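K.L.:
I'd like to go over a predicted model; first the sequence, then the structure.
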Amino acid sequence: MKFARLPLLLTLLFATLLLTACGPSNTVPLVAPTVPNNVLPAPNAPRVSVVVFEDKRDSQDLGVRRDGTAFVGSQDASQWVSQALADELRRCGMQVSYALTPDQARSGNPDFIVTGTLDKAWLREVSATELVCNMSASYRVASRSGKLSNRETLNAGQTRNDLPSGDMAKDLMTSCLRDLVQPMASKIQTIIGQK
């Protein structure tokens, strides 16, 4: 009778180990959100240069797992956010360039320069099946004449409950990033006067 339960216990143990191994790794691939239907800019579309956002976060880590170890990104988080914003503005029909510094942006003589800060990009593992992501960034638009918009801060947050998988953290971060940059691009479009 005791040996009859052995295969069931071994199967449960194997399934538990398999699910644990499928959980998110500590390195989160930071990939750009994919949105279909790219738009070609009109010939008279404004030229906008997005400068890499300044990283104002307290830590370079992306968050914390339940065991206390850190989530880390596969690339620089501020560059990831800035590039995603540039891509989103491009999808809005603008002529967009990407610059590492404000001086580099000015050298291209764009109509507008977008600068900003990454204030938060944090991922927290609540359980084996639950992850929470919070992001916050501020931006400002400057025209060629030097007129500045007010600095505005936008926030995004999501929770994902799902079976553990290696892509869960990446998918959640990408989705949260999309929720951050889409409204930001829309607001910048309004500031620039393109509707």
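P.N.:
Here it is on my side, so go on.
K.L.:
contacts and neighbour counts: CA atoms only from here.
P.N.:
Fine.
K.L.:
Which of the helices or strands spans the one residue sitting closest to the centre of the chain?
P.N.:
Central residue of the chain (CA atoms, centre = their mean): L177, 3.3 Å from the mean position. Per DSSP states H and E: L177 is located in helix 168-192.
K.L.:
next one: D103
P.N.:
Assigning secondary structure by DSSP H and E places D103 in helix 102-107.
K.L.:
Of all the residues in that helix, which ones are buried?
P.N.:
105-106 (16 or more other CA atoms under 10 Å).
K.L.:
The helix or strand just after it to helix 168-192, inter-axis angle?
P.N.:
Moving toward the C-terminus from helix 102-107, the first helix or strand encountered (DSSP H and E) is strand 112-127. Angle between the axes of strand 112-127 and helix 168-192 is 150 degrees (criterion: axes from the mean of the first three to the mean of the last three CA atoms, to 10 degrees).
K.L.:
here's the one I want to compare it with:
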Amino acid sequence: MNALRVLVCVALIGLAGCAGSGEKIPIAIPGTFTGAAAPAPGGPRIAVVPFEDKRGDQRYLGRRAHFLGGESYFDVPSGAVSNAVAQALVDYLTRQGWRASVARAPGADGADVTIHGTITELSVNATGGFLHTDLAAKNNVMFQIANHSDDSTVRERVSGSATDQVFWFDPEDAQALVTDLLESNFRKFLGDVRIDGRAIRLR
């Protein structure tokens, strides 16, 4: 009985300590993608330009609702989701053996292909409950691929969502959920396209 009381007290103290409001919680994008590094890159030179952020609420990446009241906010440290997601795509493509880099503008750096993206959804939210926190993330991106060798354009949309529940919330839980979701959507994107000489086509 005494052990149970101690456990309950510790839990309540922990919950009370997590009930602060207004805190900004940094979520790094890109995170660390899983899997081994790819072989030496080859194929067309790909320039990824900063994405267009068309989310309904561009102020934050999401919110954390505390069990005992109040809200905290998930935020990208760089402050620019458009740049962060473009860099995340470059990191992922590079690990898959593609010759990708971030460029300031279409056609820069003598690239064979330019990829531009429009983000309509990217969020992670956490809702605290008694001895648990529910997390949910969403992502929706429209990719536009410009092949400079023949001036053709390819468009592809990918979307996805992910959830998790943890006993004791840590910002790394939200970080991991966002990273896994982006990786999943980038994997879908690569599954829908193929390299054709110096261009990228739909499968």
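P.N.:
Received the coordinates, thanks. Here the structure is a predicted model, which is why all the values come from computation and not from measurement.
K.L.:
distance between the ends of stretch 9-23 of structure 2?
P.N.:
End-to-end distance for stretch 9-23 of structure 2, by CA to CA, to the nearest Å: 24 Å.
K.L.:
rewinding a little: what's the match for the residue nearest to the centre of structure 1 in structure 2?
P.N.:
Structural alignment places L177 of structure 1 opposite L182 in structure 2 (criterion: TM-score structural alignment).
K.L.:
repeat for D55 of structure 1
P.N.:
The equivalent of D55 of structure 1 in structure 2 is D53 (alignment by TM-score structural alignment).
K.L.:
contacts for the helix holding L177 of structure 1?
P.N.:
Contacts made with helix 168-192 of structure 1 from outside it, assessed by CA atoms under 8 Å, 6 or more residues apart in numbering, are listed as 23-24, 28-33, 81, 84-85, 88-89, 92, 112, 123, 131, 133-137, 141, 149, 154-160, 162, 195.
K.L.:
Give me every residue in contact with the helix holding D103 of structure 1, excluding its own residues.
P.N.:
Around helix 102-107 of structure 1, the neighbours that count as contacts under CA under 8 Å, 6+ apart are 49-51, 97-99, 113, 115.
K.L.:
which one of those residues sits closest to A77 of structure 1?
P.N.:
The closest of the contacts of helix 102-107 of structure 1 to A77 of structure 1 turns out to be V51 (CA to CA; 13.7 Å).
K.L.:
Can you tell me the closest non-neighbouring residue to the closest one?
P.N.:
In space, not counting the residues next to it along the chain, V51 of structure 1 is nearest to A99; the distance is 4.7 Å by CA to CA, 6 or more residues apart in numbering.
K.L.:
show me where structure 2 has strands.
P.N.:
With DSSP state E applied, structure 2 shows strands at 24-26, 42-48, 52-53, 62-65, 71-75, 98-102, 113-129, 132-147, 152-166, 193-196, 199-202, listed in chain order.
K.L.:
what would these look like in JSON lines with mean neighbour count and distance to E172 of structure 2?
P.N.:
Formatted as JSON lines, the strands of structure 2 follow (neighbours: other CA atoms under 10 Å; distance: least, CA to CA, whole Å):
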{"stretch": "strand 24-26", "mean neighbour count": "18", "distance to E172 of structure 2": "10"}
{"stretch": "strand 42-48", "mean neighbour count": "21", "distance to E172 of structure 2": "27"}
{"stretch": "strand 52-53", "mean neighbour count": "19", "distance to E172 of structure 2": "24"}
{"stretch": "strand 62-65", "mean neighbour count": "22", "distance to E172 of structure 2": "13"}
{"stretch": "strand 71-75", "mean neighbour count": "21", "distance to E172 of structure 2": "11"}
{"stretch": "strand 98-102", "mean neighbour count": "21", "distance to E172 of structure 2": "26"}
{"stretch": "strand 113-129", "mean neighbour count": "22", "distance to E172 of structure 2": "12"}
{"stretch": "strand 132-147", "mean neighbour count": "20", "distance to E172 of structure 2": "12"}
{"stretch": "strand 152-166", "mean neighbour count": "15", "distance to E172 of structure 2": "11"}
{"stretch": "strand 193-196", "mean neighbour count": "13", "distance to E172 of structure 2": "32"}
{"stretch": "strand 199-202", "mean neighbour count": "19", "distance to E172 of structure 2": "35"}
